[in-house]
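**Q** sharing a model that was predicted from the sequence below.
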Amino acid sequence: MLTRLSIRNIVLIEALDLDFGRGLGVLTGETGAGKSILLDALGLVLGDRAETALVRAGEAKASVTASFEFAQLPAAIAEALDDADIEIETGEPLIIRRQVKGDGGSKAFVNDQPVGVALLRELAPALVELHGQHDDRGLVNPRGHRMLLDRYAGTDLAGLERRWTSWARAEARLSEARAEVEQARADQDLLIAHLAELTALEPQKGEEARLADARASMQKGERLADDLEQLRHIWEGSDSPLASLRVAARRLDRIAEEHPLLAEALAALDRAVIEAGEAEEKLEAAAEALVHDPAALDAAETRLFELRAIARKHRCEVDALPETMRDMRTKLDAIEGGEAELDSLEAAAKEARVDYVSAAEKAHEARVKAAKTLDKAVAAELEPLKLDAARFLTAIGTLPEEKWGAHGMDSVEFLIATNPGADFAPLAKIASGGELSRFILALKVALAEKGGAATIIFDEIDRGVGGAVASAIGERLARLASAEGQLLAVTHSPQVAARGQTHYLIAKSSEGTVTKTSVALLDEAGRQEEIARMLSGAEITSEARAQADRLLEGV
């Protein structure tokens, strides 16, 4: 709940510190005293637009600080703070501060950490619920009606959300699998053609290197064939170099003993014969190794070119072609397997949908039952609030399937008819300002103890009514404050003011050209005097004081 509001340099307020407690707090004062300034100031910390006109004349900046305390931090607030990386200890107050500069711009802080205004707007619904003459939020906004009815009905939203999530996931998996199968089917003919082409070629890992080496060797043999043939003619026949060396060696052998130098010459000649013989053997081996078959060379080149061409086609290396073939076979197998898996996924999605629809139908039944109870409860509150000719209806509609969600299959909207025989229509379109506030009060009382914002504010809900109706409004505000914990009411009605547990007087004063608004917490005597003023006007009579005493004693 709101425990403290500190205002600095907002319009006519120079400096103001207000402490609030539980129960019903009322704010009264003359028309134009500045009650709206307080609401504007509070709106700043709740994320309203920062207008430079709010800055007090002659000041460079203005600020508003609001402190909220909770026995247990609401889940919505805890989640928003966690997302913003703001830690708050158990029992620690939530302090929101907003600064506005006179030349434009504003800053926001949550527990002294700078934050964006968007966070304030996210926190606002769980902090303060404001209902005024021109309220277009809260209970008037149809977007929140389903949530309020569910809270009233105790709908199992958590279970419904789980089933919705399960169904959504099952449909997503099915959709993904269908897309994969459709894509595979589109690729199937191409896969089959590619696989047939590769299967006919039967590429082997390492084949490219072997073919390249063989091709290079055969190309080399082709290039050296003429030279080797000429060398063969040189080394063959009776007049070849080797034959001549052998003849010379035999002749020298016969005379080598005649002189030592001849013996040495023979030895050298023998070595030459041996070396020449080895050279001949090498030449023969080289010629045999480099022998080539033009047909074999052509076949090797053709095979190598085919492998490289198909590798380029599939954008891979030649050695990766066998793996490419395996991938293609796997994809083709997956087409058949994927089609079989579709049946399983379709069955799972159908089952998840049945579970969701069953839960949504139970939620629908709970809503219909609660709607009837709520309509009766609101109807019972209308007559005392001088709305006896009006009718209230909780309209529950069925949404088209594309709009189903975690909330179920229903649309919910609160409707009213203010005159007999008139058609039901949305709250904001039918009711006048005063009627709208009283409708909201009736609905809030009917929804009491079902949760909501930590603080509820009614702005001049009693405008245009008095007497018994004002007393009924005061009694219901007090009852609602008891159920909700904290309720603040800006009022012109003495009957409502008398119901307050705390009473704040808003006053405007002028000193020369300076006008200021102040707020004071009234004691019992002050309350009696203010209520007497509200009863009698500018001149407070003894009769008005006596009547004020009777009002205060009667609550």
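**A** Right, received. Where do you want to start?
**Q** okay, CA-based contacts and neighbour counts for the rest of this
**A** OK.
**Q** could you measure from the residue nearest to the spatial centre of the chain over to residue 122?
**A** Among the residues of the chain, the one closest to the centroid is residue 83, at 10.9 Å (C-alpha atoms, centre = their mean). Separation of residue 83 from residue 122 (C-alpha to C-alpha, to the nearest Å) stands at 11 Å.
**Q** same deal with residue 284?
**A** Distance from residue 284 to residue 122, by C-alpha to C-alpha: 95 Å.
**Q** could you do residue 78 as well?
**A** According to C-alpha to C-alpha, residue 78 stands 11 Å off from residue 122.
**Q** and for residue 207?
**A** Residue 207 sits 68 Å away from residue 122, going by C-alpha to C-alpha.
**Q** assign a three-state SS to residue 422, would you?
**A** coil (DSSP: H, G, I helix; E, B strand; the rest coil).
**Q** report how many residues lie close to it.
**A** 11 (other C-alpha atoms under 10 Å).
**Q** for it, give me its contacts.
**A** By C-alpha atoms under 8 Å, 6 or more residues apart in numbering, no residues touch residue 422.
**Q** please name the nearest non-neighbouring residue to residue 63.
**A** The spatial neighbour of residue 63 that comes closest, neighbours along the chain excluded (C-alpha to C-alpha, 6 or more residues apart in numbering), is residue 99 at 4.3 Å.
**Q** take this one as well and set it beside the first:
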Amino acid sequence: MLSALSIRDIVLIDRLELALARGLCALTGETGAGKSILLDALGLAIGARADAGLVGQGAEQGSVTAVFDVPDDHPARAILRDDGLDAEGELILRRVQAKDGRTRAFINDQAVSVGLLRQVGDALVEIHGQHDERGLLDPSGHRALLDSFGGLDAAAAEVRRLWNAAAEARLAFTEHEASLARARAEQDYLRHVVGELDELSPEPGEETKLAEERALMMHSEKIAGDLAEAADAISSDSGLEARLNQALRRLSRVAEQAGGRLDQAIAAIDRTLVEAAEARDEIERAMRSLEFDPARLEKAETRLFALRAAGRKHNVAVDNLAALADRLREQLADIEGGEVKLARLSQAADAARAAYLKAAEALSAQRIKAAAKLDQAVARELKPLKLDKATFRTEVNVLAAEDAGPDGLDRVSFLISTNPGAPLGPLIKIASGGELSRFVLALKVALASRGSAPTLIFDEVDAGVGGAVAEAVGRRLAELARTAQVLVVTHSPQVAALARHHLRISKGGETKARNARVATRVDVLDHLDRREEIARMLAGATVTDEARAAADRLIENGP
């Protein structure tokens, strides 16, 4: 519900802090006192069209802040979470309107687009007035309202799921069909490429191995020369082995006289001679493997260049040629086995479509039954609202299967006729201002048990009626207020007397010293002030004791 409203520099309101409660709240006051300003300000906070004319005279900008207290599972919170915004605690909607026409929107002190502000605002507040064309008057929402009234939300969600499943199945079929057609057109080319790649028989890592082998063979002559010099340094007459053997012989001759002091040195030379012999053998083995073979080099180069040419031709890395061949073989296999898969996908798409149509047809039958019940519920509300000659009908047009959509086969419209024999038509086109408001009220009462926005606002729903009809309007508003917060702008004392809370809007005092103009003020009325206001509504300019007594009787008959 709307728990608080703060207004700064909007038209004739300089500063207003208003706390609101649950139940039915009446907003009354003399014509021109500024009731519409209050609604315009709230509309601005929930995403209505911006208007620089709303900024108070002499101010550079105006602002409106609306605070809502709603359950954790309220749809408005889901909208915020889906947009990645904070949705915890109170929901605080704020709009700043600048004099130059610019406007900024905030939710929980986070800057948002006006579109998102309006989306959240629509989930929190419904405003119904003589010129309002949203909510119940918008045909695009009638199907959802009927589903909600008939308890068909789960069935509608299942139809939507089956529609999506059928769409996915049909997409899989069409994509495979297109792929198969492309593959057929390229079949000869695919066979040719696969043949080339099979003949080449590339292997992952082969390019690197060949490049290293080629580089080694190209430098083998220089490497062989260096290896020969290294071998000579080890095994020539003046090489390492010869010198070590000479040192070993000399130490061996004097080892006995040294009393064991040379044993470790002799052992170390022995080990060195063994290591030197092993090094010589490895060098000789490497020399044999590096013997330059022009034919072998040419073969490696030919293979390497062939692999790289194939990679350039098919625009893939050489290491991916084998994977390319596998993929092209799969495409050829798809061509050969594609018809079987295509038939299987076609059957799946047909089955998914049949399941959707079966559920959609069942939902249509349920909607038709729910429409009849809704018509009866609204009809019961029309007579007390002085609309007993009017007819309300929920029209469910069942479309052809080819015109079906995610919401099923049905187009739902709320139609009315205000006089016997007159043709039915849309609410917004047939009803006059006062009739339209009462039709909306009758619909809201009929739909009340199926949920709505937590805050409902009715702007002069009692226009053009009085007495018993006005009382009937008030009692239906009070009935709505059992499950929602209802604010009603009214000139009817019968309606105001049925409210649990009463706000009086008046012009009094002056604005800030800028231009000494009259300001709009809002007062929360206690019992005595409320009695006086209702008496004024009954009597006019001069409030009499008789009017006060009549006001007491109206209040006593209230909730």
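**A** Thanks, I have it. Everything quoted here is computed from the prediction, not taken from an experiment.
**Q** pretty sure the residue nearest to residue 63 of structure 1 is in a strand, no?
**A** Yes - with three-state DSSP as the criterion, residue 99 of structure 1 is part of a strand.
**Q** quick one: map it onto structure 2.
**A** Following TM-score structural alignment, the counterpart assigned to residue 99 of structure 1 within structure 2 is residue 96.
**Q** wait, its match touches residue 64, no?
**A** Yes - counting by C-alpha atoms under 8 Å, residue 64 is a contact partner of residue 96 of structure 2 at 6.7 Å.
**Q** what about the two, which has more around it?
**A** A direct count of neighbours by other C-alpha under 10 Å for residue 96 of structure 2 and residue 64 places residue 64 higher, at 24 against 20.
**Q** quick one: secondary structure of the more buried one?
**A** Residue 64 of structure 2 is classified as strand under three-state DSSP.
**Q** show me what contacts the residue nearest to it when sequence neighbours are not counted?
**A** Distances taken as C-alpha to C-alpha, 6+ apart place residue 7 nearest to residue 64 of structure 2, at 4.6 Å, with adjacent residues excluded. Counting by C-alpha under 8 Å, 6+ apart, residue 7 of structure 2 touches 13-17, 41, 62-65.
**Q** and residue 227 of structure 1, how many residues sit next to it?
**A** 10.
**Q** how close does residue 342 of structure 2 get to residue 169 of structure 2?
**A** Look at residue 342 of structure 2 and residue 169 of structure 2: by C-alpha to C-alpha, they are 12 Å apart.
**Q** I should have written residue 326 of structure 2 there, sorry.
**A** 27 Å.
**Q** who's more crowded, these two?
**A** Each of residue 326 of structure 2 and residue 169 has its neighbours counted (other C-alpha under 10 Å); residue 169 has more, 21 against 15.
**Q** what secondary structure does that one sit in?
**A** Assigned with three-state DSSP, residue 169 of structure 2 falls in the helix class.
**Q** skipping adjacent residues, who's closest to it in space?
**A** Closest residue to residue 169 of structure 2 apart from its sequence neighbours, by C-alpha to C-alpha, 6+ apart: residue 349 at 4.7 Å.
**Q** what's the match for the one you found in structure 1?
**A** Per TM-score structural alignment, residue 349 of structure 2 is aligned with residue 349.
**Q** run through the residues that contact its match.
**A** Contact partners of residue 349 of structure 1, counting by C-alpha under 8 Å, 6+ apart, are 167, 170-171, 174.
**Q** now residue 210 of structure 2
**A** 300-301, 303-304.
**Q** buried ones among those residues?
**A** By neighbour count, with 16 or more other C-alpha atoms under 10 Å, the contacts of residue 210 of structure 2 hold 300-301, 303-304 as buried.
**Q** show me the residues you listed that map onto helices.
**A** Counting by DSSP state H, these place 300-301, 303-304 in helices.
**Q** so which elements touch the host helix or strand of residue 167 of structure 1?
**A** Using DSSP states H and E, residue 167 of structure 1 falls within helix 157-201. Helices and strands touching helix 157-201 of structure 1, as assessed by 3 or more C-alpha pairs under 8 Å, 6 or more residues apart in numbering; DSSP states H and E, comprise helix 321-382.
**Q** after the helix it packs on, next one along is what?
**A** strand 391-398.
**Q** in that following strand, what counts as buried?
**A** For strand 391-398 of structure 1, using 16+ other C-alpha under 10 Å, the buried residues are 391-396.
**Q** over to stretch 235-249 of structure 2?
**A** Judged by neighbour count (16+ other C-alpha under 10 Å), stretch 235-249 of structure 2 contains these buried residues: 235, 240-242, 244, 248.
**Q** go through the helix or strand containing residue 265 of structure 1 and flag the buried ones.
**A** Taking DSSP H and E as the criterion, residue 265 of structure 1 maps to helix 260-289. With burial defined by 16+ other C-alpha under 10 Å, the residues of helix 260-289 of structure 1 counted as buried are 262-263, 265-267, 269-270, 272-273, 276, 280, 283, 287.
**Q** so which of those residues is the closest to residue 160 of structure 1?
**A** Closest approach to residue 160 of structure 1 among those (C-alpha to C-alpha): residue 287, at 87.7 Å.
**Q** so how far is residue 298 of structure 1 from the closest one?
**A** When distance is defined by C-alpha to C-alpha, residue 287 of structure 1 is 20 Å away from residue 298 of structure 1.
**Q** what distance separates the start and the end of stretch 101-115 of structure 1?
**A** Span of stretch 101-115 of structure 1 from end to end, C-alpha to C-alpha: 17 Å.
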